[in-house]
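>>> could you look at this predicted model? Sequence included:
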Amino acid sequence: MEMVARAASKASRHSDLPRVINLLQDPISRSLKERHISALKRVVKRCQNGYLLRDLSDVFQIIKICAEKSEEHPEYVSVLRDLVHLCRIPFLKEKASDEMKYADVVMDSLSQMGFLMRIPSDAVQEQICASIISLYIPDKVQHYGAGVCSTSLVYRRELVERSGLAETLLMSLALLEKQLPVRLQVLQALQILSKSSAVNCNLILKVEGAQKICFHMNEPDPSGQLLFRSTEILWNLLDNGSKEEVTKQLSNMDCVMVLKETFVQHFLNGTKQYDRQLRNDLLVITTLVAENPSAPLIESGFARQLVHYATIPELRSNNPLTHNVKLTFCNEDFEMKKLLLNLVVVLSRDLAAIQLFKESCMILALMLLVRPGFTESRRRESPAQLDEEYMDCQANTCLLVFLDWCTQQATGTDCFFGKGQGFHGRGGQNGRKSQMRYCMRLLRCMVLLNNNLINQDVCDQGAINQLTGLLRRFQESKEEEDNVSVEIQSDILVTLSSLCEGDMHRKELFGAEGVEVTIDYLKMNPAQLYSGLGHNRLILCTMECVWSCIVGCYISEDLFLQKEGAFLLLDFIQLSPRSMLNVAVATLLELCENPKTLLHVEAWRGDKELTAPALLLWLWRKEEMELGVKRNQYGQIEDMKKPLETKYQKQEPLKSIPVKSLSAAVMDVTENLRAKIYAIFCKLGFENLQGLTAEDSITLCIVSSYLDLKAAETWDEVKAELELEGVRPLSPDADALKTISWSSEEKVKHVIELQQSIINQIEQEDLQKEKRTYEAIRFSHKQQELTTKAWEHYVAKTSNFNILKKSKLLQERSIESSRLREKPEGFVFHSTQISGLQTTTFCGRTLAIDSTPAELTGGPLANTDLALERVPIQGGALRKVSSSKTDMELPNTVTVK
């Protein structure tokens, strides 16, 4: 067997292919058909193990000649099929470098094989598809003989992609409209080529392959492979190609009608699992098409049918086509139900679909779906028609009951497990959290409509207490927070804010429990704002809840202040990022309407004993720095004409604006913090503020004049607009404008003078401080000089007797000069000095002697018989010793006398 393999390999490597080409093309022998066929059969026989890469050029030249001859002589068709049949075997290489060397030859050969699809022979066309499939899929392990091996699968797939075979096969479908078996083979090849290759998918889409495949997917086919293959190809194009391009090609009336007919047919008549799965695949493709706003789903009537199908079986249908349709509890039907609901979400983005929802009672069907424990026996028709279909379906009740069901413990028969819940159920470790997420999202959207009827109905159902209780459960939960939990809590806070805003009774219902919940959220660690789970949105919703649910209700405000809510707000303002300051400062401003709040604001102390006024002034400077307001190094006004102008106001061109529009100066008030900080200082006052530095005092001068400066800026805009429009005011108006401009300039000058006085005071204080420091340094140097001189004089007295006598004489004179000149009668003077001493110290008749150190005597309680004590050389207390000779000879002791 090994010898046979070697012989075959040798024959394949040494086949005389050029002679065969010459035989086919030679004018003398070109008419010898039998000889041609015999030579071609010998080539087929010699190449049974596959074609060598170096022979591919000659082989495909032979195939091309045979293809040309087969048009006039059908005898060449069979041998042509055999030559193409050998292409199913991986091409063989003799060296590792052959793959790179013959890459262009292989690519051209594969392209030529695709062009052979024009040959009107079913056998050849089917064999071409089969060979392409064999080349593209993993090959079986096979021994090809000594010295050769097959090319790698990656190499073959790359060259198939570069050859453009996918595009050629798709274009060939136009030639095969009446050849169903060949079309199925081509679709199978396209399915395999597009399964894992983005290049092939892009080639197919380049020639509008998605549209062409969809056109013919519903044509008659007893085997059902046509629809299956077409659907699989569309799936591959969506997975590996451009989804936008696929949906664009399918978004025309013809494709939508084909999808409609195919889906309806399988929805009504599909009974097998295969039919249900194919139906769901078509529904997913339809959903993706519906995401394209230009897709004519509504115009084709497909959207109406899909919305109607989405209400089955919750609502009874009078349509005879769907009257007997019954959905089972199988996975495919359950998946279809979720897909239909997802399609409803996609269609809801188009306002034209709202009418379809109303006609199909979509809201009622959805409410029936979310009603826990709903059964057929409880189903009943809706009551009399109301103004709102949402209210007609008692949707608020359904949502709140469903929300309560989501919060129940999963025990007993009420267990509910699952992860995900389809398209929209991502997040959460159980299905109930996912359900709760979308339930709260819907309730929030409905409440934010500000429909008094809906909001009143929600409050009547006890939603405020239910939602605050749900927030308390989240806070007490020991589970680790995720983005879903944070989103649910944020939606609850927004819902409560919308319900309680402007309604005193609802704020009272929010009550103590709501205040405690809000306080707990305000105690959030600022580091959590950057967790990526949505805590930044949660804290903003908390601020809005304080603003809407607490501010304005004195009972809640007092409780909020007792719980140190104002302190928590100021703590957050000190540490929060700039993007959140607007909401936080605005909330504090609203809370300052309560006089008790001002006491808390004045008592607050931040890091490094920072006071609230100092914090607000620091925020003012930081805001002006962000806005690009001109200030010098001390924070003083630089631009006298426009002291408050920001860089954004400078960038806006001067133009005439409508009467109802706001000017740039007025818009600036609403868009930054300065107006809010000014309003808070109006509550606190501008004098006798604690903890202010000199820089704060300079800033406070601007803050106190903010309203006047802003009014002047607005008048300047009015004057500039009049000049722009060419309007000349009347004389009284012109005089009024001049007076306003003059007073504004005087106000700015006054502020600058006040700031300059503070700066001068600072400079004087710095100068005085510098002088005091210099005096202290000079005094220190003087003391050092005196100390040095005293020491030198002391040393001189000990070494020079004359200096000592002079010092003694000076001392005696000094003592004598300090005594009284007049002595009382009977006065007796007793000298305290000893005559004859030549010292400058004060000596008396009593001699003070320093005592022997305690470590030598052993302390006051030690034995006083010192004659018998000896001192150890190593130190320590005296030790009693005997007078023997041996003791006297101890080398480490000394006798004390």
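Thanks, I have it. Everything quoted here is computed from the prediction, not taken from an experiment.
>>> going by C-alpha atoms from here, please, whenever you check contacts or count neighbours.
OK.
>>> quick check: the nearest residue to Ile192 once chain neighbours are set aside vs Cys553, distance?
Leaving aside its chain neighbours, Ile192 sits nearest to Ile133 (7.1 Å; criterion: C-alpha to C-alpha, 6 or more residues apart in numbering). Distance, Ile133 to Cys553, by C-alpha to C-alpha, to the nearest Å: 77 Å.
>>> contacts only, for the residue nearest to Ile192.
Arg88, Ala189, Ile192, Leu193 (C-alpha atoms under 8 Å, 6 or more residues apart in numbering).
>>> count the residues that sit near the third one.
Spelled out, that is Ile192. Ile192 has 21 neighbouring residues, counting by other C-alpha atoms under 10 Å.
>>> quick one: it from Leu135, how far?
Ile192 sits 11 Å away from Leu135, going by C-alpha to C-alpha.
>>> cool, and the second one?
The span separating Ala189 from Leu135 equals 11 Å under the rule C-alpha to C-alpha.
>>> more neighbours, the two?
Ranked by neighbour count (other C-alpha under 10 Å), Ala189 and Leu135 place Ala189 first, with 26 against 19.
>>> sec struct for the more buried one, please.
When classified by DSSP: H, G, I helix; E, B strand; the rest coil, Ala189 comes out as helix.
>>> what sits against it?
Contacts of Ala189 by C-alpha under 8 Å, 6+ apart are Cys129, Ala130, Ile132, Ile133.
>>> check which helix or strand covers the last one.
Spelled out, it's Ile133. For Ile133, the element it lies in under DSSP states H and E is helix 122-136.
>>> go ahead and flag the most central residue of this structure.
Gly532 (5.4 Å; C-alpha atoms, centre = their mean).
>>> am I right that it sits in a strand?
No - if the criterion is three-state DSSP, then Gly532 is coil and not within a strand.
>>> now do the same contact list for it.
Contacts of Gly532 (C-alpha under 8 Å, 6+ apart): none.
>>> gap between it and Val484?
From Gly532 to Val484 the distance is 12 Å (C-alpha to C-alpha).
>>> before we go on, here's another structure to hold up against the first:
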Amino acid sequence: MPAAQGVAAAPLMGIPRPDNGKKSAGRPVVKLVVTDTELGESEAVPSKPIDMNRVLNLFEDPFSRDLVERHVRILKKVAKTYCNGILLKDLPQIVKILNICATRAGDHTEYIDPMCDIVKLCGLPFLKERMSDEATYAQVVADSFSQLGCLMRVPSSQLRIQICKSIANFYNPEMSKQQTEGFQPTSLAYKIKMAEVGGMAETLVLSLTLLENHLQEKIALLKVLQLFSNSIENCKLMAKAQAACRICSRLNDPDPSGQVLFRSSEILWNLLENGPKEEIINQLSNIECIYALKDSFVRLLTNGYRHYDRQLRNDLLVITTLIAENNCSPLVESGFAKQLILFATFSEVKSHNPLVKNLKLLHKHEDFEMKKLLLNMMVVLAKDLSAVQLLCDGKAVLALFNYVKASEKPGIHDWPAARFEDLQLHAIATLSTVAPLLVEDYMTCQGNTRILLFLEWCSSQGILKKSLAGSGKNDNFILLEIQSDILFILSSLCENDTHRKELFGSEGVDILIQLLKMEPSKIYSGLGHNKLLFCTLDAVWSCIIGCFTSEDYFLEKEGMFIILDLLALNLKNMNNLLLGILVEFCDNPKTIPHILTWRGKNNDTVPKHLVRLWKQEEEELGVRRDSYGRIIDAERPLVGQFQDEQEVVPMPANCFSVAIMEVAENVRAKIYSVFCRLGFENLPGLSALDYVTLSVISRYLDFKIKANHKQSEMVMKTWDKFLARTSNYEALRKAKRLQEKSIDSSRQKARPQNSTLHSTHITNLNTTVACGRVVTVERTPSKLIGGPLADTDLAIKRVPIRGGALQKTKSVRLLN
């Protein structure tokens, strides 16, 4: 019989052929239909759906509690039914069944295998029948995930490892590619989000305590926590469960593979980056964590030879530095700080400590980075007085001076020339912090002589000029950072030392002028030009001002014009520094002609711009002035609204008052100081209103002296209440007279402002020349005629026109 199409034909084996004496017409054929079940591949397709509510009732029924074999068969059937993924609607019942089995697994280990099979299915994408199922079952899934994490309590290594593997599969994109007919898989992000909502990360951290002596289970769990720690929300949950302390304190658990240390350090890094940083650092400040970090770092430094070991060692050092910045005490108490100082200085200062006997830093990038991290650690430790003695015992100053020397022959040092120069910068910056705390060590090392010789060598080589010559079109962040660091170091070295300023010399001045000529558009480029400009101005203050030869050369190269150009840009965060430089340069008599000669945009003069800055400062402070800039509040002519709202804080007799302390960083005080050098009369470019403001500026010091008697004002407020009861009646009476006199003085000083306006108005009237020629100048604006100036003292005089011209008069040429 011919075979049917699509069905295989085969001989019927074991059946004898009919013996009819005739030759057979052909082989008999049997149609075979082979099912998946018979082939043993039934797992490829799900079986008929199960009513999970009935299954749950079976496990919850107390009368069927002992039917363990039947339970196991049903669990296997459930695993077989959902082999392609668990339906979202059935997940809560399945998790409840797993929890029931978890309570009985201690007595009946038969539950473990089918439980593992079902937990394995949780690593697959869940199946949804409708698009809305993800939102509909969101809270149910989150609660189920929370219960899934609680299964770690079951004392079964097999189950715990399977739970961790299934959770890790949440992050496996390959799992989401699986398709099932009639259903749609949930997205990869859905399960990750539900794990966050369900607080699974916190539950798993708490389960770490159960796995302290189970290496494989612990490694599996750390892998999951490493994945979880990439999320900000999970990091918050982990911090709540004290994850940093729990993980860090167990860094040195026995582990031949090294995975515990590696994964733990990665988790700590992620917690510091994504979690509540302060809370994490506080957890790591635990003394047990410090000891664990100490032992791990020393072991990696002395016995680690792989590239991986060096990287991990540096990671632990950065974590330790963050802890030290928060609190150095645990590092000092544990002895870790002493060891770190030893590792930072052993290359420069010979030590007999066995830890460094055979230790040598190689020309590897990781070793170079560690050296810089150790130098930075000394700066951090120097902030804690308890660590200063350790720096002294470790001969930190002597070690740092090993880099403050000329490197004329490349390659003579342990480090390549480029890296040695980089370390020189770090060492000098570290020395600037450590040396003031260890003055005796600094003097023993002849610190001043060494620094001066080094500075002289730098000047003779043009090293600074080469380093700063790159400021141009090819600026980059690293180059700008290096330039800023060099200028900061020079400022620190030359400040308050005339001899060092002389060594800075004309070449240094040329470099600073070159940097000051920066394009204004670059200042806010975001690369660091603003920082470089600030460091350059600081270097002008520290390296030039106070050295007459350098000041004269700076003026000769038109450096003052550049300073005034920058001041005209009105950079809020630099105006104070620029004005301070201007004030200091005004002590040099050669500066005044430069200031008076300078012209800015719209032909503005320095006095004009200074008056504009004064008005701007008063406007920001809320100082009360009328429309002409005249004093309104005679009692407090300099006090603004914001200052007035501040409470008066009583100060001890030996402390300066707030009015005095404010002068140090006050823009108005510096403007007043500049005008004191320039004078207050016959200044170019000022209008009538400018002179009104200038009259206030000229009396700035008097007003500040008045403000310094603020305490007497407080006394006068309580005069009526306490006068009858006080024994200091005469003193209070004198204070009151002083107060009244001060107010009268302010009112008297306001009159010249009005006089200034009127004298300017008279000058601007129509003028007739004696020779008979008429010269026309700009007339008084009609809106000012009959204005508030009519009520001044000069109003009683007979003048042709009341009011005054506020606009600049046009220059005219007299005709013969």
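Done, it's in. Not measured: the values here are computed from a predicted model.
>>> now the helix holding Ile133 of structure 1 on structure 2. Mean distance?
Compared with structure 2 after fitting, helix 122-136 of structure 1 deviates on average by 3.9 Å (mean C-alpha distance after the TM-score superposition for structure 1).
>>> returning to that earlier point: so which of the contacts of Ile133 of structure 1 are in helices?
Among the contacts of Ile133 of structure 1, the members found in helices (DSSP state H) are Ala189, Ile192, Leu193.
>>> mind putting those into a markdown table with distance to Thr397 of structure 1?
Listed next are those as a markdown table, based on distance: C-alpha to C-alpha, whole Å:
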| residue | distance to Thr397 of structure 1 |
| --- | --- |
| Ala189 | 56 |
| Ile192 | 52 |
| Leu193 | 54 |
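>>> burial measure for the aligned residue in structure 1 for Lys395 of structure 2, as a count.
Residue correspondence, TM-score structural alignment: Lys395 of structure 2 in this structure matches Cys361 in structure 1. Burial of Cys361 of structure 1 is recorded as 17 neighbouring residues (other C-alpha under 10 Å).
>>> tell me where the stretch 651-800 of structure 1 has strands.
Using DSSP state E, counting those that start in this stretch, no strands are found in the stretch 651-800 of structure 1.
>>> now do the helices in it.
In the stretch 651-800 of structure 1, the segments counted as helices under DSSP state H, counting those that start in this stretch are 664-671, 674-684, 694-704, 706-724, 731-799.
>>> whatever helix or strand comes next after the last one aligns to what range in structure 2?
Think helix 731-799 of structure 1. If you walk from helix 731-799 of structure 1 toward the C-terminus, the next helix or strand you reach (DSSP H and E) is helix 801-817. Helix 801-817 of structure 1 lines up with nothing in structure 2 when matched by TM-score structural alignment.
>>> so what secondary structure elements neighbour the following helix or strand past the helix holding Ile133 of structure 1?
Tracing the chain C-terminally past helix 122-136 of structure 1 and defining elements by DSSP H and E, one meets strand 149-150 next. Applying 3 or more C-alpha pairs under 8 Å, 6 or more residues apart in numbering; DSSP states H and E, one finds that strand 149-150 of structure 1 makes contact with strand 92-93.
>>> can you tell me what sits against the strand it packs on?
Against strand 92-93 of structure 1 from outside (C-alpha under 8 Å, 6+ apart): Gly50, Tyr51, Leu52, Leu53, Arg54, Glu99, Val148, Cys149, Ser150, Thr151.
>>> quick one: the helices in the stretch 501-650 of structure 1, in order.
Assignment of helices within the stretch 501-650 of structure 1 using DSSP H, counting those that start in this stretch yields the ranges 504-522, 535-545, 554-562, 565-575, 578-591, 595-603, 612-627, 647-651.
>>> out of those helices, which comes closest to Asp333 of structure 1?
When those are compared by C-alpha to C-alpha, helix 535-545 sits nearest Asp333 of structure 1, at 38.2 Å.
>>> so what's Leu342 of structure 2 up against?
Contacts here follow C-alpha under 8 Å, 6+ apart; on that basis Leu342 of structure 2 touches Gly394.
>>> now name the helix or strand holding the aligned partner of it in structure 1.
Mapped onto structure 1 by TM-score structural alignment, Leu342 of structure 2 lines up with His308. Using DSSP H and E, the element containing His308 of structure 1 is helix 302-310.
>>> again with Ala324 of structure 2
Going by DSSP H and E, Ala324 of structure 2 is part of helix 307-326.
>>> compared with structure 1, how much does that helix deviate?
Helix 307-326 of structure 2, aligned to structure 1 and superposed, deviates on average by 4.3 Å (mean C-alpha distance after the TM-score superposition for structure 1).
>>> buried stuff in the helix or strand just after that helix?
Once the chain leaves helix 307-326 of structure 2, the next helix or strand it forms, by DSSP H and E, is helix 329-334. Buried residues in helix 329-334 of structure 2, counted by 16 or more other C-alpha atoms under 10 Å: Ser329, Pro330, Leu331, Val332.
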